[in-house]
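**Q** fold the following and give me the result.
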Amino acid sequence: MKSIDKVILGGVVVASTIGINYNIASADIVSQEIYTTTNRLNMRKGPSTDYTLVGTLDKGVKVKAIEKSSDGKWLKINYNSQNVWVNFAYLQKDKSSNNDIKLDSQYETTANVNMRKGPSTDYTKIIIVPAQTKITPIKSSSDGKWVQINYKNVTGWISAQYIKTVSTTPTPTQPNKVEVGKKYKTTEYVRARKGPGTSYDVATVLPKGTQVVPVEILKSGYWAMFKYNNQYMYVCTDYLEADNQSTTPTEPEKPITGKDYYTTANLNIRDGASTTSSKIGKIPNGTKVSVVDFNSNKTWAKVVYNNKTGWVSAQYLSTKSQEPEQKEDTYWTGTTTQNLNMRKGPSTDYSIIITIPKNSDVKIYETKSGWAKIKYKSYEGHCSASFIK
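**A** Predicted structure coming up:
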């Protein structure tokens, strides 16, 4: 009988010939993450119970992950220098290996990473982002395992497991000096917000090199108010640098009282300058209103409409009467998992625009309360997010 060398795995004698190599061209998910077994666990040669049993792991054993199966039910691990497969349901991720992704911060890829159209290996590969590439996450998936980035003018998703923070010099105690009326440009992709702080909602994502002309600088010096696509918003001054292509200061358009403005969206009119103030009416998109006052940071405007005086969000006012400009085309892609109704609004109360066939690719602009705002061919509307992967 031919002899074979043996190794001990989790207390069970198994053949050393169990190693099975699966080539991975570039990193996608769990590689190098540490997991702990939650029960006594069988090890197999492949990702299903149809494969040969090669050993058993005791409860509480730590293992290093290599690859996840396409159905997400099995995990390829390395244990005692052997590559085997175990049932993912009986593993718990080691808390010490969790990533804490900070958006708008700079990171670096630690391996060649596949960029995909969405936050999962189910999505199509777009390009490969080389190792040691500097990137800035735009958004993070709900489970924190994927981040959206822009690389060479291509936007997509990569696994958060393959990025690390970039060592930087200590943050200066003084903010970047920015002046009203001068032209600046963004130093990287950065989030512009609806108010002067990270607690405010994101208004849009500004691409690197976007020109910004501050209308007002907050007292702290860390936030600048500016106008973009006919809306007033805020950007952190740390992400601005002088636009040397235009050295002559220009006077930006400022909110002016006593003149007419036009709404760029359907607006609630309130009895105070806050979203917590009571609603006293609604103003349709494209309506002309007279502005009589602004609050201190110019984020709310006091207007007169239909003999009512109240407050509206200033970012939805424009001096020009026109259709609202199309927002920046920021989206990710998904695929329908069944025939899916597209509706005119985010509810079954809205009428159906078209039925999208199963396995159709759609563009997803946002998801909220279980509904996705999408585009399919030339159609735009809403559909249930549960049936898009």
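
**Q** only C-alpha atoms for contact and neighbour calcs from this point on.
**A** OK.

**Q** so Ile66 is in which element?
**A** Using DSSP states H and E, Ile66 sits within strand 62-68.

**Q** who does that strand touch, helix- and strand-wise?
**A** strand 34-37, strand 74-79 (3 or more Cα pairs under 8 Å, 6 or more residues apart in numbering; DSSP states H and E).

**Q** other SSEs contacting the longest one?
**A** Read it as strand 74-79. strand 62-68, strand 82-87.

**Q** circling back: CSV for the helices and strands packed on strand 62-68, including distance to Lys64 and mean neighbour count?
**A** Formatted as CSV, these follow (distance: least, Cα to Cα, whole Å; neighbours: other Cα atoms under 10 Å):
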stretch, distance to Lys64, mean neighbour count
strand 34-37, 5, 21
strand 74-79, 6, 22
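
**Q** wait, which of those strands is closest to Val292?
**A** Closest approach to Val292 among the helices and strands packed on strand 62-68 (Cα to Cα): strand 34-37, 60.6 Å.

**Q** could you count how many residues lie near the nearest residue to Lys288 once chain neighbours are set aside?
**A** Among residues not flanking Lys288 along the chain, Tyr262 sits closest, at 4.5 Å (Cα to Cα, 6 or more residues apart in numbering). Here the count is done by other Cα atoms under 10 Å, and Tyr262 has 21 residues near it.

**Q** so Tyr262 touches Ser318, yeah?
**A** Yes: Tyr262 is in contact with Ser318 according to Cα atoms under 8 Å; the separation is 5.1 Å.

**Q** to check against the first, give me the structure of this:
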Amino acid sequence: FKAISSGQEDPSDILTGKTTAKLNVRKGPGTKYAKMGTLSKGAKVEVITKLPSGWYKIKYKGTYGYVLGKYVKLNTPQQDEKVIATGKTTAQLNVRKGSSTKYAKIGSLSKGAKVEIVSKLSNGWYKIKYNGTYGYVSGAYVKLDSEQPKPGEDEKIIATGKTTVSSLNVRSGPSSNYSKLGILIKGTKVEVVERYSNGWYKIKYKGSYGYVSGAYVSLDGSKGEVIATGKTTAGLNVRSGAGTGYKKIGYLNKGTKVEIVTKLSNGWYKIKFNSSYGYVSGDYVKLI
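**A** Next up is the predicted model:
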């Protein structure tokens, strides 16, 4: 099949800014990491991830580096983004500065509040209009006014495969936070219509669509080609999905070699692990 995700970032989730001083670019989020280069004052930066420590993961010379965020002035968001969908919250919901719970809370929405969505991010979060600007909320707690495709709008199958576990949950959205629609037994054929950078697949299911974790689907003709290798820089948990919310399936010691098959937009890597696949945080893997 032809992959529609190559581990590239979701453009709608990239922040831009300029340095306020000459700034070192390092291999990891701290001064203990090796220096990769420098940015002059006023240099443009593209920020992929804002880390809780105050460091930013940025694009740098065809790869990634880390800079201290207090020396980067971020551009203010545009105020004219088009609303692509609307919905209502299904519970009281925090609004945050970025697309995950690690970002600071900027407000909250009561249950049943109307939301105007300007971007649907690949990790299941939504960028919404909020108080004259923008904020981010988890899509797990927003019911869209129209969630299913119109009759006759059948989506193209981009890949097929089979489930590899005894029972695989099918959910209403691309993460385990969404409600369960049903299960697929081991060996069930699946027809994939969309792949997400968090490792989930949108599939045909009972005349409509559902979502399953790609970690438990073996795609036909997929060899899991290694695109990069690296070594762990610390003891590192291997998980069933691309985030700390997923269950731990193993552990890698510091200095362990890893074979990477996908680089995900949230900074995690899908790797070969115990004759199958797992996910690790790229913050603790040094590419070689």
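
**Q** quick one: TM-score?
**A** Once the chains are laid over each other, their TM-score by TM-score structural alignment, normalised by the length of structure 2 reads 0.44; 195 aligned residues with a Cα RMSD of 5.9 Å.

**Q** circling back: now, of the helices and strands packed on strand 74-79 of structure 1, which is deepest in the fold?
**A** strand 82-87 (a mean of 22; mean count of other Cα atoms under 10 Å).

**Q** tilt between that strand and strand 74-79?
**A** Interaxial angle of strand 82-87 of structure 1 relative to strand 74-79 (axes from the mean of the first three to the mean of the last three Cα atoms, to 10 degrees): 140 degrees.

**Q** mind listing what's buried in the next helix-or-strand element following strand 82-87 of structure 1?
**A** Next helix or strand after strand 82-87 of structure 1 toward the C-terminus (DSSP H and E): strand 91-93. For strand 91-93 of structure 1, the neighbour count (16 or more other Cα atoms under 10 Å) marks Leu91, Lys93 as buried.

**Q** show me what strand 91-93 of structure 1 is packed up against.
**A** In terms of contacts (3+ Cα pairs under 8 Å, 6+ apart), strand 91-93 of structure 1 is packed against strand 34-37.

**Q** which strands and helices sit next to the strand it packs on?
**A** Packing contacts for strand 34-37 of structure 1, counted by 3+ Cα pairs under 8 Å, 6+ apart, involve strand 62-68, strand 91-93.

**Q** now do the first one against strand 82-87, angle only.
**A** Orientation check (the same axes, to 10 degrees): strand 62-68 of structure 1 against strand 82-87 gives 80 degrees.

**Q** isn't Leu68 of structure 2 right next to Lys50, touching?
**A** No: under the criterion of Cα under 8 Å, Leu68 of structure 2 is not in contact with Lys50, lying 9.9 Å apart.

**Q** overlap in contacts, those two.
**A** Counting by Cα atoms under 8 Å, 6 or more residues apart in numbering, the common neighbours of Leu68 of structure 2 and Lys50 are Tyr56.

**Q** who has more neighbours, the two?
**A** The residue with more neighbours, out of Leu68 of structure 2 and Lys50, is Leu68; 21 against 18, by other Cα under 10 Å.

**Q** the closest residue to that one other than its chain neighbours: how many residues sit nearby?
**A** Using Cα to Cα, 6+ apart and skipping the chain neighbours, the partner closest in space to Leu68 of structure 2 is Trp55 (4.5 Å). Number of residues near Trp55 of structure 2 (other Cα under 10 Å) recorded here: 19.

**Q** close enough to count as contact, Trp55 of structure 2 and Val67?
**A** Yes: between Trp55 of structure 2 and Val67 there is a contact under Cα under 8 Å: 5.7 Å.

**Q** which elements pack onto the host helix or strand of Glu241 of structure 1?
**A** According to DSSP H and E, Glu241 of structure 1 maps onto strand 240-242. Judged by 3+ Cα pairs under 8 Å, 6+ apart, strand 240-242 of structure 1 is in contact with strand 184-186.
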